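A.B. asks: no sequence for this one, just the structure:
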């Protein structure tokens, strides 16, 4: 194999899955809850920190979901979803929506967005998205949403996640 051929292919990793996860945890992220309403009216939602902006024109954002997630069919087939950026006071909500085998919407205050996706009361910001495209990569599906509406609470501090722990913002 020539040098130019080797440069066109990824080399085998020289680290374990655990090492990779720990290294990824060094990147501090915000915490979101992605929500939707299925065609039959059921509510779905999950905690995700894989949120990112993509484009200002058109307004696009992305997030990813494990292929093994029980909610994948709902998000893959639905036309809309909402991304709720959690405020520093919503740590318990992040944990509730990350838990398995619970009613994630139990005792949760929300209002329906224009498409019906739940907008969580108290969120630092919300994005109502059209489910524009999906890309299967590795063990996840990357969702690109076209933002139809967004809002934010002025002065709200975001909930942050780093190294497996929750944090609040502290300006330097």
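C.D. replies: All right, it came through fine. It should be emphasised that the depicted structure is a prediction, and the values quoted were computed from it without experimental measurement.
A.B. asks: only C-alpha atoms from now on, for both contacts and neighbour counts.
C.D. replies: Noted.
A.B. asks: so which residue is dead centre in this structure?
C.D. replies: residue 48 (3.5 Å; C-alpha atoms, centre = their mean).
A.B. asks: what's the nearest residue to it if we skip its chain neighbours?
C.D. replies: Nearest residue to residue 48 in three dimensions, chain neighbours excluded: residue 32, at 5.2 Å (C-alpha to C-alpha, 6 or more residues apart in numbering).
A.B. asks: need the helices for this structure, in chain order.
C.D. replies: In the chain, the helices defined using DSSP state H lie at 3-6, 17-24, 72-77, 91-98.
A.B. asks: which residues touch the first one?
C.D. replies: Right, helix 3-6. Counting contacts by C-alpha atoms under 8 Å, 6 or more residues apart in numbering, no residue outside helix 3-6 touches it.
A.B. asks: tell me how far the residue nearest to the centre of the chain lies from residue 169.
C.D. replies: Applying C-alpha to C-alpha, to the nearest Å, the value for residue 48 to residue 169 is 18 Å.
A.B. asks: ok, residue 82 next?
C.D. replies: Using C-alpha to C-alpha, residue 82 is found at 23 Å from residue 169.
A.B. asks: of these two, who's got more company?
C.D. replies: More crowded of residue 82 and residue 169, by other C-alpha atoms under 10 Å: residue 82, with 30 against 12.
A.B. asks: residue contacts, the nearest residue to that one once chain neighbours are set aside?
C.D. replies: Among residues not flanking residue 82 along the chain, residue 128 sits closest, at 4.5 Å (C-alpha to C-alpha, 6+ apart). Residue 128 makes contact with 80-83, 113-115, 117, 147-150, according to C-alpha under 8 Å, 6+ apart.
A.B. asks: let's bring in a second one:
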């Protein structure tokens, strides 16, 4: 695969697999909250409790997440598409007008998310044009609700169809 048409076709093919939508958050060294929308999130192991997610090599947030000792995975609810869109944008204060609180180790927790995991950075590995971040789950909450799902380039409901 060498041209942009191949990349678009592969992206469309991969888009046939439904994913949940998360906002992964951490704190910069100066204490400012940082977050971005991620759908490349999955569980890895229950013993020890490990998850992984992927971050683009060119992401301006990459140094923050590689240096942060802890991060949170906020699994968004079905009505939180606006949050997914907000944290996917390159804007200065993504947390403005967002309800959040401080979780374990000071990581930002998005209010209304259907599940939250606070993780210690366990490992990172190169993965092509991304870095694979492995987190060890140290704390979690499961308030419940319908998750936000992404399929075929748009948000979907599990109740559809």
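C.D. replies: Happy to help now that I have it. Source: prediction; values computed, not measured.
A.B. asks: about what we covered before: burial measure for the residue nearest to residue 48 of structure 1, as a count.
C.D. replies: If you count neighbours by other C-alpha under 10 Å, residue 32 of structure 1 ends up with 29.
A.B. asks: ok, residue 120 of structure 2 next?
C.D. replies: Look at residue 120 of structure 2: counted by other C-alpha under 10 Å, it has 19 neighbours.
A.B. asks: can you check the one 5 residues further on too?
C.D. replies: Per other C-alpha under 10 Å, the neighbour tally for residue 125 of structure 2 reads 11.
A.B. asks: which position in structure 1 aligns with it?
C.D. replies: In structure 1, residue 125 of structure 2 lines up with residue 135, judged by TM-score structural alignment.
A.B. asks: strands of structure 1, start to end?
C.D. replies: Shown for structure 1, the strands assigned by DSSP state E span residues 29-30, 32-37, 43-48, 52-55, 60-66, 80-85, 110-112, 118-120, 125-137, 140-152, 159-162, 165-168.
A.B. asks: any chance of CSV for those, columns distance to residue 12 of structure 1?
C.D. replies: What follows is those, written out as CSV (distance: least, C-alpha to C-alpha, whole Å):
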stretch, distance to residue 12 of structure 1
strand 29-30, 27
strand 32-37, 32
strand 43-48, 28
strand 52-55, 27
strand 60-66, 22
strand 80-85, 34
strand 110-112, 45
strand 118-120, 42
strand 125-137, 17
strand 140-152, 19
strand 159-162, 27
strand 165-168, 30
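A.B. asks: so of the ones you listed, which one's packed in deepest?
C.D. replies: Burial of the strands of structure 1 is given as mean neighbour count (mean count of other C-alpha atoms under 10 Å); strand 80-85 ranks first at a mean of 28.
A.B. asks: what does that strand correspond to over in structure 2?
C.D. replies: Against structure 2, strand 80-85 of structure 1 falls on residues 70-75 (TM-score structural alignment).
A.B. asks: the matching stretch vs structure 1, average distance?
C.D. replies: Compared with structure 1 after fitting, stretch 70-75 of structure 2 deviates on average by 0.2 Å (mean C-alpha distance after the TM-score superposition for structure 1).
A.B. asks: so how far is that stretch from its chain's centroid?
C.D. replies: How far stretch 70-75 of structure 2 lies from its chain's middle: 7 Å, per C-alpha atoms, centre = their mean, to the nearest Å.
A.B. asks: run through who's touching it.
C.D. replies: With contacts defined as C-alpha under 8 Å, 6+ apart, stretch 70-75 of structure 2 is touched by 20-27, 65, 105, 107-110, 113-121, 147-148.
A.B. asks: do that again at 6 Å, thanks
C.D. replies: The contact list for stretch 70-75 of structure 2 (C-alpha atoms under 6 Å, 6 or more residues apart in numbering) reads 22-26, 107, 113-121.
A.B. asks: now swap in stretch 29-36 of structure 1 and tell me
C.D. replies: Stretch 29-36 of structure 1 has contacts (C-alpha under 6 Å, 6+ apart) with 44-49, 81-86, 117-118, 159-161.
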